[in-house]
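In: Just a sequence and a predicted model for now, questions to come.
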Amino acid sequence: MSEFIEQKDGTLNKMYLVIFVYIIVGLVVLGFVLTQSNQNENSVNEIGTKIGKKAPDFTVQTIRGDYIELANLQGEIVILDFMATWCPPCRREILHLKEVYSNKSYENLRIISIDIDASESIDELTTFKEAYKINWILARGPSLGEKYKISSIPTIYILNEHGNIYYKNVGVTSASEILEKLKGIRG
């Protein structure tokens, strides 16, 4: 048998080398395919601020003193409105959100306006809520600006019933655009 392995032209050795290379390449390709499919399966449950990702959970105190936890809103469509009371575009967006909120087509819709300016007091937020006749949750959440990677206000996130980010917009979002996105969630 050793005669075959030690042939002068080395054809048998070359054949073993080729088979070995094919096996290694096959294992590498198989490993890559399995890794990719596993990442795709887990991507729906990943937490992040990109569309399709699970929205980062938080607990925030409303201006009334109640606590609301995002994870407890599963089964509801949630609009997160990141804003500040001194921001003129945020004030315009509040008017658009009022129009959306008054639309009776969305019974399981929850809007949470979150003031991310740490310098604003609960009294200022209460005055703002009364002045704009806001009927939804208003809360202070300066730390959420960083958690949700807010670079400019207003910024809204629309979350589907599973808590995944369906839509994100930086700048004023019209009521018609929000309503159109809400129709898309419902299919």
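Out: Ah, there it is.
In: rest of the way, CA atoms for contacts and neighbours
Out: OK.
In: The closest residue to Leu159 other than its chain neighbours is in what secondary structure piece?
Out: Once flanking residues are discounted, Leu159 sits nearest to Ile165: 4.6 Å by Cα to Cα, 6 or more residues apart in numbering. Element membership of Ile165 [criterion: DSSP states H and E] is strand 165-170.
In: buried ones in that strand?
Out: Ile165, Tyr166, Tyr167, Lys168 (16 or more other Cα atoms under 10 Å).
In: which residues touch the last one?
Out: This means Lys168. Contacts were defined as Cα atoms under 8 Å, 6 or more residues apart in numbering; by that measure Lys168 touches Ile51, Thr155, Ile156, Tyr157, Ile158.
In: want to compare, so here's the second one:
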Amino acid sequence: MRVGLILGSVRHSSNSPGILKFLESLVRQHRANIDLDVIHLLHSPNHPLPYAIEDVAPAAHDRATLPDGYADPKVRAWSATVMKWDAVLIVSPEYNWGIPGILKNTFDHLYGEWVGKPAGIITFGSRGGSNCAEALKTVLGKGLRMSVVDKNVMISLPVEYIMTQKRLQGDEEVVTEHEGEIVELVEELVKRHQIPQAAPA
């Protein structure tokens, strides 16, 4: 099973790598058959994507024409990448009570590639990134008609991990205490992949 793991933060000094380290160790331990395709929205191949959306709305493309229907080569490559995934897992901070702009842009370039695909959400912030999580549920579940796991994981960070240069390493209790929730989230993604559900209306 191939899972796209999108990191919502592009800060050079981010807490995402620490959470990613713990997440990868859990996947290796509990689901060795899962291949994680980690996407950094600045440094992964064909990223960052352009901010300008193409003239033809993504939802107007017939899935049979993808990825060749897109004019921009970066968007074509992104489309081809997403279509290879069986599910998507997002690990993102909350920025100003919402979704980081570059993460939202990453979803907005495509449409048919996302429809029906299982998605799980892990957010972090001073209050666990709850506003980002709810916004992602709306965008992914209602806007892109993905099969979003109901129960997301929210990691509440002490202020020093946000307001100073201190960063998560992945072994802190504020991260590891969510082990059970993360495992349940991954298992639900596997279940939704094995038993596809109808895309939300």
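Out: Nice, I can see it. The model shown is predicted, which means the values in this text are computed figures rather than measured ones.
In: Superpose the two chains and report the TM-score.
Out: The TM-score (TM-score structural alignment, normalised by the length of structure 1) is 0.32; 88 aligned residues with a Cα RMSD of 4.3 Å.
In: Count residues in the vicinity of Thr59 of structure 1, would you?
Out: 13 (other Cα atoms under 10 Å).
In: from memory it sits against Ala139, does it?
Out: No. Taking Cα atoms under 8 Å as the definition, Thr59 of structure 1 is not a contact partner of Ala139, at 10.3 Å.
In: picking up where we left off before, compare the contacts of Lys168 of structure 1 and tell me which has the most neighbours.
Out: Neighbour-wise, these (other Cα under 10 Å) top out at Ile158, 26 neighbours.
In: mind checking the SS state of Val75 of structure 2?
Out: Under DSSP: H, G, I helix; E, B strand; the rest coil, Val75 of structure 2 falls in the helix class.
In: how many neighbours does it have?
Out: Counted with other Cα under 10 Å, Val75 of structure 2 comes out at 23.
In: Please report how far Gln39 of structure 1 lies from Val25 of structure 1.
Out: Between Gln39 of structure 1 and Val25 of structure 1 the distance is 21 Å, computed by Cα to Cα, to the nearest Å.
In: and if you look at Tyr157 of structure 1?
Out: 44 Å.
In: what's the longest helix in structure 1?
Out: helix 11-43 (DSSP state H).
In: my read is Tyr157 of structure 1 is in a helix, agree?
Out: No. Residue state for Tyr157 of structure 1 (three-state DSSP) corresponds to strand; a helix is not indicated.
In: what's the closest non-adjacent residue to it?
Out: Lys168 (4.5 Å).
In: Thr123 is in contact with Ala133 of structure 2, correct?
Out: Yes. Using Cα under 8 Å, Ala133 of structure 2 is in contact with Thr123, at 6.2 Å.
In: if we take the buried residues of strand 165-170 of structure 1, which one ends up nearest to Glu69 of structure 1?
Out: Of all the buried residues of strand 165-170 of structure 1, Ile165 has the smallest distance to Glu69 of structure 1: 16.1 Å, by Cα to Cα.
In: Test my guess that that closest one contacts Tyr157.
Out: Yes. At 6.7 Å, Ile165 of structure 1 and Tyr157 qualify as touching, with contact defined as Cα under 8 Å.
In: Would you map the helices across structure 1?
Out: 2-5, 11-43, 88-102, 122-131, 142-147, 175-186.
In: looking at those helices, which is closest to Val78 of structure 1?
Out: That would be helix 175-186 among those, by Cα to Cα, at 9.9 Å.
In: Does anything pack onto that closest one? Which helices or strands?
Out: helix 88-102 (3 or more Cα pairs under 8 Å, 6 or more residues apart in numbering; DSSP states H and E).
In: what helices or strands is the helix it packs on leaning on?
Out: Partner elements for helix 88-102 of structure 1 (3+ Cα pairs under 8 Å, 6+ apart): helix 175-186.
In: which parts of the helix it packs on are buried?
Out: Buried residues in helix 175-186 of structure 1 (16+ other Cα under 10 Å): Ala175, Ile178, Leu179, Leu182.
In: and the nearest residue to the third one once chain neighbours are set aside, how many neighbours does it have?
Out: The shortest distance from Leu179 of structure 1 to any non-neighbouring residue, by Cα to Cα, 6+ apart, is to Val100 (6.6 Å). By the measure other Cα under 10 Å, the count of residues near Val100 of structure 1 is 21.
In: And the furthest pair within the contacts of Lys168 of structure 1?
Out: Ile51 and Thr155, at 13.8 Å, using Cα to Cα across the contacts of Lys168 of structure 1.
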